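J.: Predicted structure and sequence below. I'll ask about it afterward.
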Amino acid sequence: MKIYETRQAPNPRRLRIFLAEKGIDLADFEIEQLDLAAGDNLSETFKTKNPMGGVPVLEFDDGHCLSESMAICRYFEATHPDPPLMGDSAESQAMIEMWNRRMELHLLLPVAMAFRHTTGHFSDREAVFPDYGADRAKTATKMFDFLDRHLADESHIAGDDYTVADITALAAIDFARVIDLRIGDRPHLAAWYERVSARPSAKA
């Protein structure tokens, strides 16, 4: 199998952390790095693998491809169920899905939009709206505050156990440095961040 990714991007990092937690060695895959700034992901060749142009993409040995980071993670959750990172019961699966979606929609996506619209990093291929970017940065900041309150009573994002929701939050918070957003004086969020960052998978 082959993985197409971009080392600095948050979604490929989510997949790398997920695989590391599963004990799946990246050395078992052929890895191709794409330069998003240069538009590698917009080539006609790559779009036959993912017409949406995003990374990561998992290419199976027969040539068909799976894209969207959480879809790829679900594949590996099913093929390597231990340790469970997406829940092991109907209730836990639903709870983790809820929290992971919150991390995607209210943290990772706002950070990504703030980056794209305040820096103009992809202004050669998309319209840029700085005011929208600034608004998304405010939304991400509010989510930092929310998580600090939430983690006062929880050891992890979705409860007692480390899950894919923690992976999404970690990738988003680390990527938020590109918009100069830091944890700062948020002690509960900082304590959680220290715990999850100390896991070997965080270095993946």
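T.: Yes, it's here.

J.: use CA for all of it now, contacts and neighbours both
T.: OK.

J.: just the helices in the chain please.
T.: 10-22, 44-47, 69-79, 90-103, 109-119, 130-150, 164-175, 187-197 (DSSP state H).

J.: So the residue lying farthest from the centre of the chain versus G39, what's the distance?
T.: For the chain, the residue at maximal distance from the C-alpha centroid (Cα atoms, centre = their mean) is D62, at 26.7 Å. Separation of D62 from G39 (Cα to Cα, to the nearest Å): 26 Å.

J.: again with R177
T.: For R177, the distance to G39 (Cα to Cα) stands at 23 Å.

J.: One more: P81?
T.: 35 Å.

J.: cool, G53 as well?
T.: 9 Å.

J.: Comparing those two, which shows the higher neighbour count?
T.: G53 (19 against 13; other Cα atoms under 10 Å).

J.: so what's the more buried one closest to, chain neighbours aside?
T.: N41 (5.2 Å; Cα to Cα, 6 or more residues apart in numbering).

J.: Okay, one more to line up with it:
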Amino acid sequence: MKLYTFEMAPNPRRVGLFVKHKGIDLATETVDLTTKAQFDPAFKAINPRCTVPALQLDDGTVLADVIAICTYLDSLYPDKPLMGTTPLEKAQIAGWCHRLYVEGLMGVADVLRNTGDMFKDRALPGDVLIEQIPALVDRGMKRIDGFYQAMNQEVEGREFLVGDSLSQADIDLYVCLGFTQWVKRDVPDTCPALQGWRASMAERLE
């Protein structure tokens, strides 16, 4: 297997922290998004969606979604399970990962991809040219504010989002909070529970 990645970007980071926590030894290749290497013909032949992470299996099959990659690797390497051990945990973790992607990562992406030259005509991932919509920057900032407040309530008095052990849901929330710093935002002092939770996760994951 080979993992195509760009470690600092949020979706590759979700997988990177998963792999690190489980102690999986994977061959990796960096696809430098800053030079638009995701659009190189060689990588496009591997993942026509031009996104990372992408996990190419030994038979040539490619998994190009974080949840697909993590679910597959969690089944192959069951030690330190991160995708749940019971039907309820599996459902809750999948639900959290979806919620955090939609409410957290996409809120930041609204801001990041709709301003500046780096994402000019690349307002959405992939190979289709999509123009920026400046009005989405303000909406994204409001989404980030709402996300902080909602997550502060969710982690109040809780060590983990699901059950009594670390899961991919925790990794995804931790990555979301780091991603907000890309648009010069950080967890505000009005969210002390979330600040404390993030500090605790940093000790576990970094």
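T.: Looks like it arrived, so ask away. No experiment lies behind these values; they were computed from the predicted model shown.

J.: hmm, back to that, aligned counterpart of the residue nearest to G53 of structure 1 in structure 2, please.
T.: Per TM-score structural alignment, the equivalent position to N41 of structure 1 in structure 2 is Q38.

J.: isn't that match right next to D32, touching?
T.: Yes - Q38 of structure 2 is within contact range of D32, at 7.1 Å (criterion: Cα atoms under 8 Å).

J.: Just want to know which of the two has more residues nearby.
T.: Set Q38 of structure 2 next to D32 and count neighbours by other Cα under 10 Å: Q38 wins out with 25 against 14.

J.: for the more buried one, what are its contacts?
T.: Q38 of structure 2 makes contact with 31-32, 44, 50-52, according to Cα atoms under 8 Å, 6 or more residues apart in numbering.

J.: could you redo the last one with a cut-off of 10 Å?
T.: Q38 of structure 2 makes contact with 4-6, 30-32, 44, 47-52, 126-127, according to Cα atoms under 10 Å, 6 or more residues apart in numbering.

J.: In structure 2, what sits opposite F146 of structure 1 in the alignment?
T.: Looks like F146 of structure 1 aligns to A150 there (TM-score structural alignment).

J.: Just give me the neighbour total for its match.
T.: A150 of structure 2: 14 neighbours (other Cα under 10 Å).

J.: ok, so of the contacts of Q38 of structure 2, who is nearest M201 of structure 2?
T.: The closest of those to M201 of structure 2 turns out to be F6 (Cα to Cα; 21.8 Å).

J.: Would you confirm that that closest one contacts T35?
T.: No - assessed by Cα atoms under 10 Å, F6 of structure 2 is found out of contact with T35, at 11.4 Å.

J.: about what we covered before: which residue in structure 2 lines up with the residue farthest from the centre of structure 1?
T.: Match for D62 of structure 1 (TM-score structural alignment): D59.

J.: for its match, what are its contacts?
T.: With the criterion set at Cα under 10 Å, 6+ apart, D59 of structure 2 makes contact with M1.

J.: Just to check, R198 of structure 2 is in contact with D186?
T.: No - with contact defined as Cα under 10 Å, R198 of structure 2 does not reach D186; the gap is 11.1 Å.
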